[in-house]
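Chemist: sequence and predicted structure, then a few things I'm wondering about:
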Amino acid sequence: MPPTTLFDIPTPSLILDRAKLVRNIRRMADAARSRNVALRPHLKTAKSIDVARLATEGQAGGVAVSTLKEAEYFAGHGIVDIQYAVCILPDQLERVASIQQQGARLTLITDSVEVTRAICEKGKALDTTFLVQVELDCGEGRSGILPDSGELIEIARLAHEASHIRFAGVMTHAGHSYQCRSIAEIEEVAEAERATAVMAAERIRDYGIPCTTVSIGSTPTALHARSLDGVTEVRPGVYMFGDMFQAQINSCGVDDLAVSVITEVCSHHASLNRLLINAGALALSKDRSTENMPDDVGFGLVADVRGHPLKQRMKVARVYQEHGQVLLADGVSCEELPVGTRLRVYPNHVCMTAAMYNHYHLVDSDQGDGCEIIATWPRINGW
């Protein structure tokens, strides 16, 4: 008989609260609608068709992914408008063509004239058409070209004029919005992101090439942009789940966090005022994104089995491969949390945490005590 509550499942396990997920999805949908832009959910964190169906409900239907395995998976479940939001490699193009044969329209990105030429050549060789967007650097300095660069027009020209390739617009991602510490700072980064994409699109149009898609990304900027004039779509992703880092940069609140890891106390070290849980680096990740934030939660915030943060706040202070070390708060004894006590941990970086699991145990905090498992949703991993 399958487990029916959070008291029955093996630990550690990944928990997804459907009620919070739905609220988070609606919040971003409302933000996109109020700015008159399309919402293309980025599914690199969720990696689940069940989550995708909720996130695309009422939207244009397009999604973004970060691996070709995700593209294959979602295409296999009937999603036909997919952006592969990582610079494409020429040796991946046969695989892209195979995905397109499933009926999907896969948009590729590049910041290279050389790669664009390779895409043209491969399209002819495979007798297929590839859609290409130019990736722009709006300030993060990770990948992409500057909007005033010569390469921008050359890539757009090649993709527009050559056979077996089609120019599909421009895109950028303000990943450096994660370095912001106030909504005002996020607003400034969001405006730079918008201006970069719009400037590039205008340059391309001035050259006589249509540029219908102007795509930006990042959860903080999608939520807090003062204006998205000239932008056609946003591609946020982590907004669906939230995490402790996002809660500290004003993307959500702790009460909005939809994903947690259920774990059990497995050992005590009373003389050092510590206990161990059976969720360590592999179950929680080693991401320390809140390390330099005002509220450092170590490797995750500890909550009770129902998902409520403990009255005397505690965090996972250290992780080993399969163990997490929790420092007991003042006045809390090991006897209050005996071996076998079930706890939940809200992670620093949910994308990294979820990556170790192949399914979600679904609960609903709006139903009863929120401990009943109402479904199990599969998710995929790999490249």
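Modeler: Great, that's in hand.
Chemist: drop to CA atoms for contacts and neighbour counts, all remaining ones
Modeler: Fine.
Chemist: could you identify the longest helix within this protein?
Modeler: Longest helix in the chain by number of residues (criterion: DSSP state H): helix 183-206.
Chemist: output the contacting helices and strands for it.
Modeler: helix 150-161, strand 165-172, strand 214-217, helix 219-224 (3 or more CA pairs under 8 Å, 6 or more residues apart in numbering; DSSP states H and E).
Chemist: turn these into JSON lines, including distance to residue 179 and mean neighbour count.
Modeler: Output for the helices and strands packed on helix 183-206, formatted as JSON lines (distance: least, CA to CA, whole Å; neighbours: other CA atoms under 10 Å):
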{"stretch": "helix 150-161", "distance to residue 179": "27", "mean neighbour count": "19"}
{"stretch": "strand 165-172", "distance to residue 179": "17", "mean neighbour count": "25"}
{"stretch": "strand 214-217", "distance to residue 179": "15", "mean neighbour count": "26"}
{"stretch": "helix 219-224", "distance to residue 179": "10", "mean neighbour count": "26"}
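Chemist: now the ones you listed in TSV, with distance to residue 26?
Modeler: Output for the helices and strands packed on helix 183-206, formatted as TSV (distance: least, CA to CA, whole Å):
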stretch	distance to residue 26
helix 150-161	35
strand 165-172	24
strand 214-217	17
helix 219-224	12
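Chemist: one more to weigh against that first structure:
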Amino acid sequence: MQLNELETPALILDRARMENNIKRLRERLRPFNVVFRPHVKTCKSADVARCIAEPGTPVTVSTLKEAEYFLQHGWTDILYAVGIAANKFAHIARLMERGARMTVVLDNRETGLALAAFCKERNLNLPVLLEIDTDGHRSGIRPQSDDLLDVASAFDRSRSGSGAWLAGVMTHAGDSYNCEDTDSIVALAEQERSGAVTAAQRLRQAGFDAPVVSVGSTPTAHFARTLDGVTEVRAGVFVFFDLVMTGLDVCKQTDIALSVLCTVIGHQKEKGWVITDAGWMAMSRDRGTAKQRVDQGYGLICDQNGVVMDDMIMQQANQEHGIIIHRHDSKKTPMLPVGTLLRILPNHACSTAAQHGSYKVVAGSQEIEAEWPRFSGW
């Protein structure tokens, strides 16, 4: 099948670009001698995940549905990297009973005490990481906060026997997405590293083993100058990249492996609008580039071959209609013929991919070489 035979909108994955992106990060991390624990929330696909890491190697997930799916496909070393809630304890236990080596994350004493009691009752040996806030981005404990040892005290200092035990710390430098230049990303990567290492050292001084120091975001993974004291790195969107990553200078537009194929279905000539059949249900409502130097609207327009059309963006999005316009002057919008196929590069690969049920896989050509299913939900 060729691209022009597809029903649109459709999610297109350029395998060659994806493989280059994966190779780039793996080669960059190799000198640091750290475990790479990719975040599979971005792809939600075993076919894509096999290109990143073989089954059996460590992965990170953001939902327990992801944990179920990737366990079924052979990945057993799974970090659930969202703060655990008591209503998920039983699900974690079921995953472990089926052979998953789960690790969970929390940042408060209440959950720690409840989890410790649950694991002791169920005779579960469950590693726990304390979430550390190294940049004020969202949840977590500040590295120097008194809360760190207070939360840690919910767990026994010895890891012998069954029960939940304190395996270390994890952090996510999400504020890297707000950096204005690569120097800022470099600085934030060091802030991420040093904060996590400091927290782990405090736990060890208090008598906890805390062997794991887990850090990661796609920007900081690409720009960290040192990872001294870090044991593992996580990243997710690197596999596809997107316009937010381009705006941060983490990648180039030609590195973006994901696009949405759409069809021109009409015009509003007096407004300078080209109408397509890909609205926010195909692209998502993510406007992550709005805060960056260049606002890409709901996505950047390419021709059918994936070549960027200068200054053409999806400016507006209805549920099933996308409005394409020249970013500077609507009078310059080319009235592309009805039936023209276009490809739209996404602001945020994770949220755009989540709108679709499969990837149509190409390798730099018009021929579709495979269709890889993906899933969503909780």
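Modeler: Arrived safely. No experiment lies behind these values; they were computed from the predicted model shown.
Chemist: after superposing, what score do the chains get?
Modeler: Comparison of the two superposed chains (TM-score structural alignment, normalised by the length of structure 2) gives a TM-score of 0.95, and 372 aligned residues with a CA RMSD of 1.6 Å.
Chemist: Provide the aligned range in structure 2 for the longest helix of structure 1.
Modeler: Residue correspondence for helix 183-206 of structure 1 in structure 2, counting by TM-score structural alignment: residues 182-205.
Chemist: work out the gap between the matching stretch and the centre of the chain.
Modeler: Put simply, stretch 182-205 of structure 2 sits 20 Å off its chain's centre (CA atoms, centre = their mean, to the nearest Å).
Chemist: same deal with stretch 151-162 of structure 1?
Modeler: Remark: stretch 151-162 of structure 1 is offset 30 Å from the chain centroid, using CA atoms, centre = their mean.
Chemist: quick check: closest non-adjacent residue to residue 95 of structure 2.
Modeler: Among residues not flanking residue 95 of structure 2 along the chain, residue 68 sits closest, at 7.1 Å (CA to CA, 6 or more residues apart in numbering).
Chemist: alignment lookup: that neighbour to structure 1.
Modeler: Using TM-score structural alignment, residue 68 of structure 2 pairs with residue 72 in structure 1.
Chemist: that match is in what secondary structure piece?
Modeler: Residue 72 of structure 1 belongs to helix 68-76 when assigned by DSSP states H and E.
Chemist: how far out from the middle of the chain is that helix?
Modeler: 16 Å.
Chemist: ok, now stretch 332-342 of structure 1?
Modeler: From the chain centre to the centre of stretch 332-342 of structure 1 is a distance of 34 Å (CA atoms, centre = their mean).
Chemist: what do you get for stretch 362-377 of structure 1?
Modeler: Offset of stretch 362-377 of structure 1 from its chain centre (CA atoms, centre = their mean): 23 Å.
Chemist: buried residues of that stretch, list them for me.
Modeler: By 16 or more other CA atoms under 10 Å, the buried positions in stretch 362-377 of structure 1 come out as 362, 363, 364, 365, 370, 371, 372, 373, 374.
Chemist: for residue 340 of structure 1, see how far away the residue at the greatest distance from the centre of structure 1 is.
Modeler: Distance from the C-alpha centroid of structure 1, by CA atoms, centre = their mean, peaks at residue 271 (40.5 Å). Residue 271 of structure 1 sits at a distance of 19 Å from residue 340 of structure 1 (criterion: CA to CA, to the nearest Å).
Chemist: cool, and residue 107 of structure 1?
Modeler: Here the criterion is CA to CA. By it, residue 107 of structure 1 lies 49 Å from residue 340 of structure 1.
Chemist: those two: which has the busier surroundings?
Modeler: Applying other CA atoms under 10 Å to residue 107 of structure 1 and residue 340 shows that residue 107 carries more neighbours, namely 22 against 13.
Chemist: which part of structure 2 lines up with whichever helix or strand residue 262 of structure 1 is part of?
Modeler: Taking DSSP H and E as the criterion, residue 262 of structure 1 maps to strand 259-269. Counting by TM-score structural alignment, strand 259-269 of structure 1 falls onto residues 258-268 of structure 2.
Chemist: count the residues that sit near residue 76 of structure 1.
Modeler: Residue 76 of structure 1 has 15 neighbours, counted by other CA under 10 Å.
Chemist: burial check on the residue nearest to it when sequence neighbours are not counted, number of neighbours?
Modeler: Nearest residue to residue 76 of structure 1, sequence neighbours excluded (CA to CA, 6+ apart): residue 102, at 7.2 Å. Residues lying near residue 102 of structure 1 (other CA under 10 Å) number 13.
Chemist: average distance between the following helix or strand past the helix holding residue 72 of structure 1 and structure 2?
Modeler: Per DSSP H and E, helix 68-76 of structure 1 leads on to strand 81-87 as the next helix or strand towards the C-terminus. Strand 81-87 of structure 1: mean distance to aligned residues in structure 2 after superposition is 0.4 Å, counting by mean CA distance after the TM-score superposition for structure 1.
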